[in-house]
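Engineer: Next come a sequence and a model predicted from it.
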Amino acid sequence: MSEITKLKETILKEYPRLTLDDKLKFSCHCGLKCFNSCCADVNIFLTPYDVMRMRKHLGISSQEFIDEYTLLPIDRNQKYPVVVLKMSETETKRCPFVDETKGCTIYEDRPWACRMYPVGLASPKESEANAEEEFYFIMEEMPCEGFGEEQTWTIRQWIENQGIEPYNEMGTHYKDLVMHEKMENIPEFDPKKIEMFFMACYNLDTFRRFVFESRFLQKFEVDEDTQKRIRERDEELLKFGFEWLKFSLFGLPTMKIKSYVLEKKKIEMGLAV
């Protein structure tokens, strides 16, 4: 069993389940002795939206960000590729974006996990026999003086204060993909599907070239307004990529193939009338 799976099972079985209206006493600031301590030697999984925001903040390409700042953990229990922030290779293994005195140097575009801390969100799998809703929990594994501060929040107030809403909105689109019931029916991704998934989710520069410089638009019906939006806005391209993956991986009707392409395929298969 992987460490990720073990942690999830522990959270589901042992952690108190909180709602948006439950309260949290916490504050993090440079006056704490442990300031920035939680930003070292830690596994921070990056969402596609995290990668998009961080690389734009740095002004570099998706590929440059992936090569310089991420790792791709190998877990045979993980069907689709995930991305982890690469810690520095120093003895402290500090986050590459943390300055000892200034703190986070990409604070405005820091990842979802960093914004949420010390609040976590668990998403149990749903089934007809045992449907469970998402719940929040508090992570207190590491010594943190922030829990001794007097400031009190509800979980709802914390989420609003940390600017998490756009991350959650994009996260909903991503979860619609990776938690889709058809994902369970895929035993494992072959190399081609892994490449497709990674490109559409994490390497948006390459995905944009794929859409506009290959035969993609000759095959799929994509109206001019959508083309303009995905050409100009990474957020729109990311959502478009999720829909394309649902079509390509699960066969869902989220994309429309042009009629002449379908007719040509029927002829090739000897199905034309």
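Structural biologist: Structure's in. What do you need? Numbers count the residues shown, from 1 in each chain.
Engineer: Could you use CA atoms for every contact and neighbour count after this?
Structural biologist: Will do.
Engineer: Now do the SS call for Lys175.
Structural biologist: Following DSSP: H, G, I helix; E, B strand; the rest coil, the label given to Lys175 is helix.
Engineer: Comparison target, given below:
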Amino acid sequence: MKARIPDNRSWAEKRMEEIEKLMEHPLNADDTFSFRCKQCGGCCRDRIDILLSPFDICRMAKQLDIPPEEVIYNYGYVYIGKTSKIPLVSLKMRPDTNECPFLEKNRCKIHNGKPAACALFPLGRFAARTDDNDVKISYILQPVDCGTKDEEHTVRQWMSSFNLEESEQFFFIWQDKAMQLSERMKKIIDDMPPRVQEMLINQITHFIYASYDIEKPIQPQLERNYLYTEQMLSSIERKIAELLL
């Protein structure tokens, strides 16, 4: 499941700066935005920022009729989040054209199973902890050059038109779990020997992203897999504490 992230940091850093500014003024469900897709395929090229959640991976696996692990191996990059310190899976572009592997004649070959980030476009979605330690989901209108602005939608309407209500619920739960995992990983991962770190990341990636029966509801499986991950981390934390005595 290991893979190399494209060395395109300047583009990614510039994009993140733009998005962080937009996050200062998020959209709510009933806010409006103007956009109409021209189906040019522009949003499916030169992307290194399409992160895949376990829900996305399972939807893709079902659409492609392959196990989730094969989705990750064939179509994803696995790397450690610079800030979060948890494994992240990014959609891998074709090496020859830098296009999405599912783009064909400017259409998505897995339209009904495409990642939520693609279905949401041009909206972006993010989660943050509130002062009460709850998770709040907000949206942004991404800075894009494609499409036109002759149609007006609310965020809620856009979500409904792409059947993303289930994705919204899962995203809420996934972000809560990811934030909890991040808090624990930040305390231990940098002090681990490289080989131990690699083994831990591979195990977490397997539990969190790949260990699913795609014919069964995903949410309870995520809860189960996260419990396995917590137990593994608790064991590691105890061993580290023993070494420090």
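Structural biologist: Received, thanks. These numbers come from a predicted model, not from an experiment.
Engineer: What would you report as the TM-score here?
Structural biologist: Here the TM-score for the pair of chains, by TM-score structural alignment, normalised by the length of structure 2, is 0.75; 216 aligned residues with a C-alpha RMSD of 3.1 Å.
Engineer: Strands of the stretch 51-200 of structure 1, residue ranges please.
Structural biologist: According to DSSP state E, counting those that start in this stretch, the stretch 51-200 of structure 1 carries its strands in the segments 70-71, 83-85, 98-99, 103-104, 119-122, 135-138, 152-154.
Engineer: Tell me which of the ones you listed lies nearest to Glu181 of structure 1.
Structural biologist: strand 119-122 (17.7 Å; C-alpha to C-alpha).
Engineer: what's that closest one aligned against in structure 2?
Structural biologist: On structure 2, the counterpart of strand 119-122 of structure 1 by TM-score structural alignment is residues 123-126.
Engineer: Can you say which of the strands of the stretch 51-200 of structure 1 is nearest to Arg233 of structure 1?
Structural biologist: strand 83-85 (22.0 Å).
Engineer: how many neighbours does the counterpart of Glu99 of structure 2 in structure 1 have?
Structural biologist: Correspondence of Glu99 of structure 2 to structure 1, assessed by TM-score structural alignment: Arg94. Counted with other C-alpha atoms under 10 Å, the neighbours of Arg94 of structure 1 add up to 21.
Engineer: my read: Arg94 of structure 1 touches Asn43, true?
Structural biologist: No - counting by C-alpha atoms under 8 Å, Arg94 of structure 1 does not reach Asn43; the two are 11.1 Å apart.
Engineer: thinking again about what came up before, list the buried residues in the match of strand 119-122 of structure 1.
Structural biologist: Neighbour counts over stretch 123-126 of structure 2 (16 or more other C-alpha atoms under 10 Å) mark 123-125 as buried.
Engineer: how distant is the one helix or strand Glu235 of structure 1 maps to from the center of its chain?
Structural biologist: According to DSSP states H and E, Glu235 of structure 1 maps onto helix 234-250. Averaging C-alpha positions (C-alpha atoms, centre = their mean, to the nearest Å) puts helix 234-250 of structure 1 13 Å from its chain's average.
Engineer: Same question for stretch 180-194 of structure 1.
Structural biologist: 17 Å.
Engineer: Ok, stretch 127-145 of structure 2 next?
Structural biologist: For stretch 127-145 of structure 2 - counting by C-alpha atoms, centre = their mean - the centre lies 14 Å from the chain centre.
Engineer: Span of that stretch from start to end?
Structural biologist: Taking C-alpha to C-alpha, to the nearest Å, stretch 127-145 of structure 2 runs 25 Å from one end to the other.
Engineer: Count the neighbours of Ser182 of structure 2 for me.
Structural biologist: For Ser182 of structure 2, using other C-alpha under 10 Å, the count is 17.
Engineer: how about it, what does it touch?
Structural biologist: 84-86 (C-alpha atoms under 8 Å, 6 or more residues apart in numbering).
Engineer: now swap in Val211 of structure 1 and tell me
Structural biologist: So Val211 of structure 1 contacts Leu217 (C-alpha under 8 Å, 6+ apart).
Engineer: Check the burial of the closest residue to Cys104 of structure 1 other than its chain neighbours by counting its neighbours.
Structural biologist: Once flanking residues are discounted, Cys104 of structure 1 sits nearest to Val98: 4.5 Å by C-alpha to C-alpha, 6 or more residues apart in numbering. Residues within reach of Val98 of structure 1, counting by other C-alpha under 10 Å, total 16.
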